[in-house]
Each structure stands twice: as structure tokens, then as C-alpha cells.
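S.K.: Need the 3D shape of this:
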Amino acid sequence: MSDVDEATALKGAALIRDEVTRLPDRPGVYRMIGEDGEVLYVGKARSLKKRVSQYAQGRVHAQRIALMVDLTRTMVFVTTRTETDALLLEINLIKQLKPRFNVLLRDDKSFPEIVIRRDHDAPQLRKHRGAHSINGDYFGPFASAWAVNRTLNTLQKAFLLRSCSDSVYESRTRPCMLHQIRRCAAPCTGLVSLEDYRGLVDQAEAFLRGKSRSVMGTMAAEMQAASEELEFERAARLRDRIRALASIAQEQQINPETLDEADVFALHAEGGQACVQVFFFRAGQNWGNRAYFPRVDKSDEDPEVMAAFLGQFYEDKPIPKLVLVNVEPADRDLLCEAFALKAGRKVEINRPQKGEKRQLVQHALTNSREALGRKMAESSAQTKLLAGVCEAFGLEGQPERIEVYDNSHIMGTNAVGGMIVAGPDGFQKSQYRKFNIKGTELTPGDDYGMMKEVLRRRFARMVKDEEAGEAAPRPDLVLIDGGGGQLAAALEVMADLGVDDIAVVGVAKGPDRDAGLERFFMPGKAPFMLEPKSPVLYYLQRLRDEAHRFAIGAHRTRRTMDMKKNPLDEIDGVGPGRKRALLHAFGSARGVSRASVDDLAKVEGVNQPLAQRIFDSFRKT
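M.R.: This is a model prediction of the structure:
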């Protein structure tokens, strides 16, 4: 047998021992790979040779590590210049590859922020997610959409900044409703000069940077001066603005006095599960909190879990100057060095022992314990429900992934299909998908045809990914909103695609659409009902209602976008500049539609042929 064949035949500890003979005594990252190329584990090391050799010794290995070693069929190594570089690469690979045996941050949605745009004469205040691609000042993160919406609402009341888009701003000829309810100063119509408006913008920026007392003091002085000058209406407006700012402090449960900017992390592990509660403090204000439930093993030590969580959490997020924790992470100094390299400044990770900072960490820990307790109770109940679903539909095993489909449209227009996903951890909203119905041959309102298109697109993609050797989520159970006809349409598509091994069930509403009288349709069985007060029936109703809610929401969004389309956008030769000029001249698209050719031709940039084309476009039969 050749050396190559011998190395190929090796596996587990024997393969690792063979790899160690060729490894350098340098920093780097290693990947342990199992059958079919599955990445089992990603790790970093100060010395690849010393670290990897520990796996081959067979001593003090936890059962999980022993299993990982036994499953290893090949290894991949990358050397780096420093251990810090190895740590950064390890974090990136873990988030990208999601190895089975690593601690994994599962819920990793981006956080909303507030941005004050600086690319317009009248800066706009708005919510933002994602990359900082807009020229402006960014403030965040906020823990939830609710937290950022609440703050935006308050800032509008206090500083009267516009939130409208540039196209709406340019087309306004009179103040909008937000001005009427005192949430915008209406710079669009000149009710406030651009210089005074920028003063309001500067006040808002100062407030978001933590200078709230200074801003409120200035406003209080202005209110007093207005009152002394008998300008009682202006004084009342300033009073309302001060109250709006004060409401932020009143609504927050914790308001630190000695902390300007920090993130607070508290880890609580129990029964092989873990919760990390994260609180955000910016500008001396509490900007909300969020609970995370990373994938861990009962053999994982808290310092290792905290280190892995922090590394993955900040892989694509801005890092504050101070990170407070209840458990000191493994390799704390190395993490600080890596974070400083990313942030371009010093970053501290501290476990406070006394004072206000310790109180903040303890508060986060209390929230972490409570959140994990609720999660474990929900998981237990969820397991029982899924076992009931398995029994009700005669499935071979408890479903890990349930997909539910529904369509939404009005007389066939703006048709959208929705797919929601549920499993042992509840609704998996990151897996939800919407399908804009594209079939040109469908009869408006053809629900069967719409369902066929949605399922064909969903499962054709799954089949294509599986044939390419890629990991593709495959459901254990598919629920269709509808009766025998919908079920037959679904089964036809599944059979055509060769995925008829997936259980499909139709859920039909009862007479008069009464909840509790649903009938269930399965191939080869007569329609049946579940016990009216069965917990499993309630669970299935929740799944169906969530799919219905999601499909309707997607339909409304699409319909709203269509309604917002301006007829001028469809006319050849009318770009943003001419569109703006026409709207200024006639007030709205309806005003343009009523104008004569001669009046249209008087608008700057519109010649006689274009005026005729605009006139004709509004009179097509």
C-alpha cells in the first residue's frame, strides 16, 4: 500500500497522530472533518503541533471529544502570523461553517440603529440595519425594533426632525400630518429655516451622544425666556419637548450614572443548556436587552462558552470600549487584543466585583436565569406537543422541522405565498420565506395553481442543493392550508420532484371557518378531526394562524409598494429631475394628469414632444 493510500485509510486518533508528525510549532487554525466533508470542529492554537497532539493521546477526553475524534476522517490546517490572527480566523470560520461540536451562537440577527443622514440639506432621522453605507451619524445598537421605534418616536416629539424619504420631501407643497401633530418642523415647505432645522439636528445628535442634561437645560432656559416674553404657545411646545426627553429616562428600568458606553453579558448554564443575556448601554442610557441561547454541550466550561460567545457576537458588530461579564472568558487578554485590533482602539473585558457595574451584571444575570427557566419550560411543553403531532399523523418519528404554507391575494392581484418553519425550539423566523407568485398562465384567484408554484420553487431548490452535495433543510412534515384539492395539488408537485417521502397534511377550516372544527386530510386516509380541546389541535391552529399572518403581511407589503408607484415613473423620458419639477408645478401625479399639453410644456425640462407623451400616457384606454 502506498503512503497516500495508507494516509487515506487512517481515521480518528490514528489519522490525527499521523498529521501531528507534519505540523509546525506555529500559531494557526485547524478543522476536523468527518464523512461527506462535514466540518465537525474548528479550533485555534498557539502551537498547532502541541494542540492537535492532545487529541491523539486518548487521555482526559470528555465523551463528546472522544466522539469527535472518532468521527474525524481528515484535517485541514492554516498557519497564521500570531495567535490573535488565529483567533480572528477561528471566529470567522465558526460563524461561516457552523461546526457540530463548537459552541455556536444560533440567533445572530443584526441590531437596529438610528442614523441621522448627512447627505441632504435637511438631515433625515431614520431606523437603519446593516452596513454603514449612508453618509451620516449612527447610534446604536438597540436591542429590538421596539426599543429603536420608541426612541425614534421620542426624538420626533423632542426635536421635530423629518422621517420622510427624499422623494416625499421634494414633492411636498404643504406640511404633512406629522407637522400637524407636532412631530416635524416641516423644513420641506420652509416653515422652519434650514439653519434653524440644523440646530434641531445638532441638539438631537448631542442628546444621542449622552449630553441629555445639557440639551434639556438649554431647552428649559428657552422655555423660561419664552414664558417671560409672554410667548406662551412657544413655551408650551418646549415644555412638551422636554417631557418627551424625560420620558426616556422614566421608561428605563436601569439608568447607570457612572457608565457611558458598555455592553453587559451574563451567562447562566443549567441542564446542558445556556442563556446569555446582553444589555446595551450607550450615551448613559439603557438601549435594551436580548437573550441568546447558544448551542452548548453539558461538558463545556463557562469560561470557554463565554469566550466563544463573545468572539462570535462581535464578529460583525461594533465593539464598545468596555465589556462587562459575570464569567471571565477563557483567553481574556487574547480576546481584548483581537477586539482592539478590530476596533482600532483599546477594548476592556472586565468582571466587576463591586459598585454600580457589578449591580448591572447581577441584574443581567437575574434576567438570564429567568429567561433560561422559561426556555426550558417551553422546550418541555414543545417536546410533548411534537410527540402528539407525531401520534396524530402517524409519523415515523417526532418532527424536527415543520413547514406550513399559505397564500394571500385579493382577486388574484399581488399574490404571495408564505412559508413558516417551526420545530423543537418554536417558530424559526429566520427560516421564513415569501414567494411572489410569478406564473403568467395562472387564472386570477387560482389557489391550486399558486400552491403548486410555491411548492415547486421551494422543493426544486432543495433537490438542486442536495444533488450538489450542499446542506439543504428538509422538512419532516408539510402542512398545507386547505382541504382535499389543495392536498392533491401539493402531492402532484412532490411526486414530480421525487420528494414524495415527506409527510404532507392538508388543514381545512371548519364550517363558517370556526376554530376547533378543522378537518385534516392525508393521502390514503379519510378526512378526520382531533379532539376539540386537544393541546395538539391548539398547536396546529397556532401554526396555521402564523402562516396566515405571515402570508397576509407579505401580501400587504407588496400591495403597498404597488400603490406607492408613481405613474410618472412609467413614462419614458421622465427621470428624477423632471419628475420633481412636474410635482412642484402641479402638486401631485393627479395634478399632472389633469394638465394640458401646453401647461406641461411650460415646466422646466419638458419640451413639446415629451409634454404630449405625458398627456397621452394618462389617457390610455
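S.K.: Please make it C-alpha for all contacts and neighbour counts, starting now.
M.R.: Noted.
S.K.: OK, contacts around M522?
M.R.: By CA atoms under 8 Å, 6 or more residues apart in numbering, the residues touching M522 are 487, 504-506.
S.K.: How many residues are close by Q252?
M.R.: Applying other CA atoms under 10 Å, we find 12 other residues in the vicinity of Q252.
S.K.: Report the contact partners of it.
M.R.: Going by CA under 8 Å, 6+ apart, Q252 touches N286.
S.K.: do the same with the one 5 residues further on
M.R.: If you count contacts by CA under 8 Å, 6+ apart, E257 has them with G284.
S.K.: where exactly do the strands run in the stretch 301-450 of the chain?
M.R.: 322-325, 348-350, 402-410, 413-423, 426-427, 433-436 (DSSP state E, counting those that start in this stretch).
S.K.: Just give the closest residue to L497, not the sequence neighbours.
M.R.: Once flanking residues are discounted, L497 sits nearest to A460: 6.7 Å by CA to CA, 6 or more residues apart in numbering.
S.K.: returning to what we had before: mind checking which of the contacts of M522 land in strands?
M.R.: If you go by DSSP state E, those have 504-506 in strands.
S.K.: Just give me the closest of the residues you listed to G43.
M.R.: Of all those, G43 sits closest to V504, with 41.0 Å by CA to CA.
S.K.: let's see this one next to it:
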Amino acid sequence: MTHAAHSDELLAQVAALPPLPGVYRYFDDAGTLLYVGKARNLKKRVTSYFTKQHGGTRIGHMVGKIARLETTVVRSEAEALLLENNLIKSLQPRYNILFRDDKSYPYLKITGVAAKDGTGDAPGQRYPRMAYYRGSTDKRHRYFGPYPGAWAVKETIQLLQKVFRLRTCEDTVFANRTRPCLLYQIKRCSAPCVNLISPEAYSVDVASAEALLRGETQELLAQLEARMLEHSQELAFEQAAEVRNQITALSRVLHQQAIETVSDKDVDILAVRVQGGRACVNLAMVRGGRHLGDRGYFPVHVEDAAGVYHAEEEATAAQGDEHNVAAQVLEAFIAQHYLGVPVPPTLILSEPVSPELVAALSQQTGVRITAVQQPREQRRAWLDMAQRGAELQLARLLAEEGSQQARTRALAEVLDLDVDHLDEITIECFDISHTAGEATQASCVVFHHHKMQNSEYRRYKIEGITPGDDYAAMRQVLTRRYSHVAEAQREAGGAEVGSRQQRLPDVVLVDGGKGQVSMAREVFTQLGLDVSRIVGVEKGEGRKVGLEELVFADGRSKIFLGRDSAALMLVAQIRDEAHRFAITGMRAARAKVRVGGGRLEEIPGVGPKRRARLLQRFGGVRGVQDASVQDLMSVEGISQTLAEEIYRALR
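M.R.: Reported below is the predicted structural model:
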């Protein structure tokens, strides 16, 4: 790559960079972020991109696209590392290893924790509840975790129900019980709702459950044994028997759950596996000495980022060395993942990572973090399990992707698409759903890079048509979706430019035969778009699955793919997803119309508190609808005028 490929302004900016630590960002001429990097010496690092010959390598392709540079000088390498990965996670550049944001981790929450004497301002405080929780935490409750998945939380709740019989019911249910529920009958709850256990005794069980969650198993057993002996000495044999039963249940659970009595209470085990251009980081969690299971993460841009990485770090092994790529992937995961997730004091790793990364995490959290690369004994067993999990999950991913790529290739060959760029083939599929014309919804689902792209799905509320007119609904949704695409093409002189939403997909799939395809052709003709992109999926004889035919808007003959066709499997997968997405949206819209969901808070004078009182009194929106004016007036804060307004609004 020579200087001639870049503007004088950019090269002058590079030459003026200071020899200080910082973060740099490369952009192309369209303003798209290409890469985010960090450096001990900004001048030396960035200059190397523009003075060396990179040829046709991945880094060469990236450098050839650089049109603009931004830099941020920081005080230390640790600051540079944290800023770099904040930017990578939020901006998702093309040539960095990216771990997509996942849902937040779930926790086990013990709500409204009471004072040690069992006192509190409300039943929920006197008798705390344990619950599954996902979201931000606060100081009003106690949170244990995070857990790798919902199943791990629910399994732990069941464990605590067996041993300590803590309640799991909502406060509204708890406050209105007059007799014990089934959980009491099967010995999974001590029935605090009807005062079958005192607040003081219940608070002891809560404290014991928290001790188990913290991994204090031996201390807990010793405490229980001491309490049992104390009750026996006081001749309180019933209480002693209850504690004895808890000890028995806890011992059984400790044996069945293989809870380790080790010094490590909270540990994350991270194993990485790289193969076939893909990678898997398997994260296993140990909390309170208990192995909670594992969870796999699959980064994108591994090959592109590895090419840039090896060009930057010439002191490392040659490009393609999977050991070094694995270490790079692991460092990227640690840096990005722990930006928003609590870091345990010990990380057990399958690959060595830079001491600077560990130091930056310690600085960020204020907790001394230890990274162990050569574990022994129990830690070695945990790491071996995590490595085996990474291998299995990556093998499954590669098998699934191989199958999906074969389907994409088969459909591309049938439709005469470019088989040399299978990753870029984009399909958008539309479906219409309603119930006898009620709550008509259209769905648009998107497929590219060999998988469904949920984040790009769209729903359209169809209005202004004759109820049940699917053709008019299809006309409306296609016009709304592609009118701005046509406008963008006209402004670009017929070329396809801009984001994926502003470009016409390779295939526009409509769930229907000749009628729907004709309607789609009319829309595309009016908009000046390529009608050859339109493909309809027509039901076969008897509407049997596997007998579908493809119908084309440009006059081509129908194609029957055959029941075992890989191309038909992909078409069916996309069509079924469009149908699922449409029908779930339609049902939600229909339910909202029928039960008045969302209308209650739209009534002037009904704020969150009054709405909550109404729903609690009448058991839901339907109950509020059925209530008379006098019934509504019986709710605190509801005057006669407001009750009449609510009555009229919900009729």
C-alpha cells in the first residue's frame, strides 16, 4: 500500500500524531468505522499502517479503504485498553473481533430482606421472597449470581425450596392467601402467608439459604447441627426434628449437586477453541463453590481481525497460527464481556492473556483479579470440562453452518444468483396475518449470511383496506417497505447504495401464488424496481408440505423443487418464520383490541398508581371493563367523575 492511495490531509494527520498511549479509529469514505485499535505509542503504531507494503492481505484490504482517522490520547495503557473495548462493543467495527450483545445474565433475587429479628414494614419484608430476576440491581434486595442461564436459576430455586422452604409467590398473591397452597402440601414452602412460621424462624431460614448461595456449606452444616442440639437440650423435639430434616435434605443436595468444598467460591472458567475460521469461547461459572454450567459465545470477524492482529504484532507467530488467534479471541472476549458483567476474583483460562488486560480489569472493578493459565486439581477438572464444552459447541456450530450454507447454495443455483458471494445473498419474505379481517398485520423477515437476522425483522400495521383483503394488504406493505429504496436508487442514478435497508434484496419472497406475485409485480413496476427479484411460494396439490412451487414475476416458468430439495428446505424455513412472526404480532394486536390493553393508562386522570389499584382490585383489564361506576368508585383515589370517565372509555 503506497502513500498515493491516501489523501495528503490524512498522511499529514498521521505524521503529526504524538508518541503517547491512546486509541485510534479508521473510517472509510462513507463514514463506516473499519477498525478500533490501541497503542502504547500512537505515532509509531499508526504510521506502520501507511509505510509498509501489505499486498493483498486482509490488512491490505482494510488499509486501502481508510479515508479518515480519529485518535484519543489517554494517560495509560490500561485506559487505552478499556476505551478500545468500550468503542468496539458499542460501535462494532468491521475488522475487530466482535462478541454480540447477549441478554443480560439472570440472577436469583431475595426480595425485601427483613431485619435479623424478623421485623419489617410489610409482609414482603417480614417474609422475603426468592425469585428469578434479570435486569439492573439495587440495594433494596439481595442478588446472587450471575447465572449462565434461566435453567440454572430455576434449579437453584428448587434446591432452596427443598431445603429451606422459602416462598416464591408474588406479594399480591401472598397478601391475599387464606390457606396454604400446594407448595406447602408437598413440603416446598413453610406457608408464611398464613403464619404457619414466625417471622423470626423464617429469617433464620433466609440467612441459611444465603449462606448456601455464598458457598458457606460447612459453616452452615455446623450451625444447623448446633441449633438441633440446642433444641434437643431444651426438649423442643419438634423443632429439633425440623432442623434435622433440613440437615438431611442439605446433605442430600450437596451430594447430588456435587457442590465442592473448595477455597474457590466464585470463579469463571474460560476455554476457547478455534477451527475453520470460527471460534467458540465457553464460559463456565462457579458461584458459591457450585458449578452452575456453561454458555458458549461465538465471535464474528475472526479471520479479518486475526489478519490485522498478526500484521500489528509481528513479533508473534506467523499468520494462521491458531494458538495465537485463540489467545486473541480470548482477550477480546474478556475485555468486552466484563465491561457490563461483575468479574469474579479468579479467572481460569485456557490461553495466556496479557497482564495489562488483567490489571485493567482490576483497576476498573477495584477488586484484585487473578488469572490462572496452568490450573491444578479441581481447577484443572473445571478447565477440562470447559474445553470439552467449547469443542462440542464449535463442532455443532460448524455442522449447522455447513448445512445452512449448502441450503443457501442450492437456492442460489435454482434462482441463478451469484454463488461466489453466498454470504451476501439477502432474502426478505413477507406474510399477511389476520383473523376474519381483524387486526391485520404484515411481517417482513430477513435472511442473509446463512441465517435469519432477527434484529432486522419488521412488522407493519395494515389499515385503510377492506377487512380480509390480503392482496391490498400485500400492496400496502410492499409499497411502504420499498418506496424509499426506489427513491434512493433514483437519487443514485439507478445504483444501489447506502445501508442494507436502502438496497433491494436479492430475493423478495411472498407467501402466495400467482395472485400475490401479480400484486407484488404491480408495486415494483410502479416504483421502477427490478421485478425479477420477486418469487412467490405457491401451495402444491392438496396444500401438502413438500409440494410447493416457486412462481416468478418476470414470466419464468414455475419450478417444482421436490420434497427433499435443500433449496426448498431453506424457502420453507424463511416462509415459516415470516408466518410465525406475522401471526404472533397479529395475536398481540388482537388481544390488545379485545381486552383494552394499553387503553387504561390513556384515560386522563389514570396514572400508574390508580391503574395499579384498579388492576389489583378487579384482577385485570377485563375485570375493570366489567365493573360498574359504583364498583370503580370503591377504589381508593377514584372519584365519581373519574369512574364515569373510565366506564365510558372502556365501553
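S.K.: So among the contacts of M522 of structure 1, which ones count as buried?
M.R.: Listed as buried from the contacts of M522 of structure 1 are 487, 504-506; burial here means 16 or more other CA atoms under 10 Å.
S.K.: Please report how far the equivalent of F27 of structure 2 over in structure 1 lies from V52 of structure 1.
M.R.: F27 of structure 2 maps onto I33 of structure 1 when the alignment is built from TM-score structural alignment. Distance, I33 of structure 1 to V52 of structure 1, using CA to CA, to the nearest Å: 14 Å.
S.K.: Make CSV out of the buried ones among the contacts of M522 of structure 1 and add distance to T560 of structure 1.
M.R.: Formatted as CSV, these follow (distance: CA to CA, whole Å):
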residue, distance to T560 of structure 1
L487, 31
V504, 33
V505, 32
G506, 30
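S.K.: Tell me the one among those nearest to V4 of structure 1.
M.R.: The closest of these to V4 of structure 1 turns out to be V504 (CA to CA; 47.8 Å).
S.K.: which residues touch that closest one?
M.R.: Residues near V504 of structure 1 by CA under 8 Å, 6+ apart: 477-480, 487, 490-491, 522-523.
S.K.: With M450 of structure 1 instead?
M.R.: M450 of structure 1 makes contact with 407, 417, 437, 439, 442, according to CA under 8 Å, 6+ apart.
S.K.: One more pass at 10 Å, please.
M.R.: M450 of structure 1 makes contact with 406-408, 412, 415-417, 435-439, 442-444, 456, 486, 489, according to CA atoms under 10 Å, 6 or more residues apart in numbering.
S.K.: And for G585 of structure 2?
M.R.: 433-434, 439-443, 459-461, 579, 591.
S.K.: Find the helix or strand that it is a member of.
M.R.: helix 566-595 (DSSP states H and E).
S.K.: Just want the angle from that helix to strand 438-448.
M.R.: Angle of helix 566-595 of structure 2 versus strand 438-448, following axes from the mean of the first three to the mean of the last three CA atoms, to 10 degrees, is 150 degrees.
S.K.: so how far is K187 of structure 2 from the nearest residue to T261 of structure 2 once chain neighbours are set aside?
M.R.: Excluding the flanking residues, the one nearest T261 of structure 2 by CA to CA, 6+ apart is G289, at 6.6 Å. Applying CA to CA, the value for G289 of structure 2 to K187 of structure 2 is 26 Å.
S.K.: And these two? Which one has more around it.
M.R.: The neighbour count for G289 of structure 2 versus K187, taken as other CA under 10 Å, is higher for G289 (23 against 14).
S.K.: That one maps to what in structure 1?
M.R.: Alignment note (TM-score structural alignment): G289 of structure 2 maps to G284 of structure 1.
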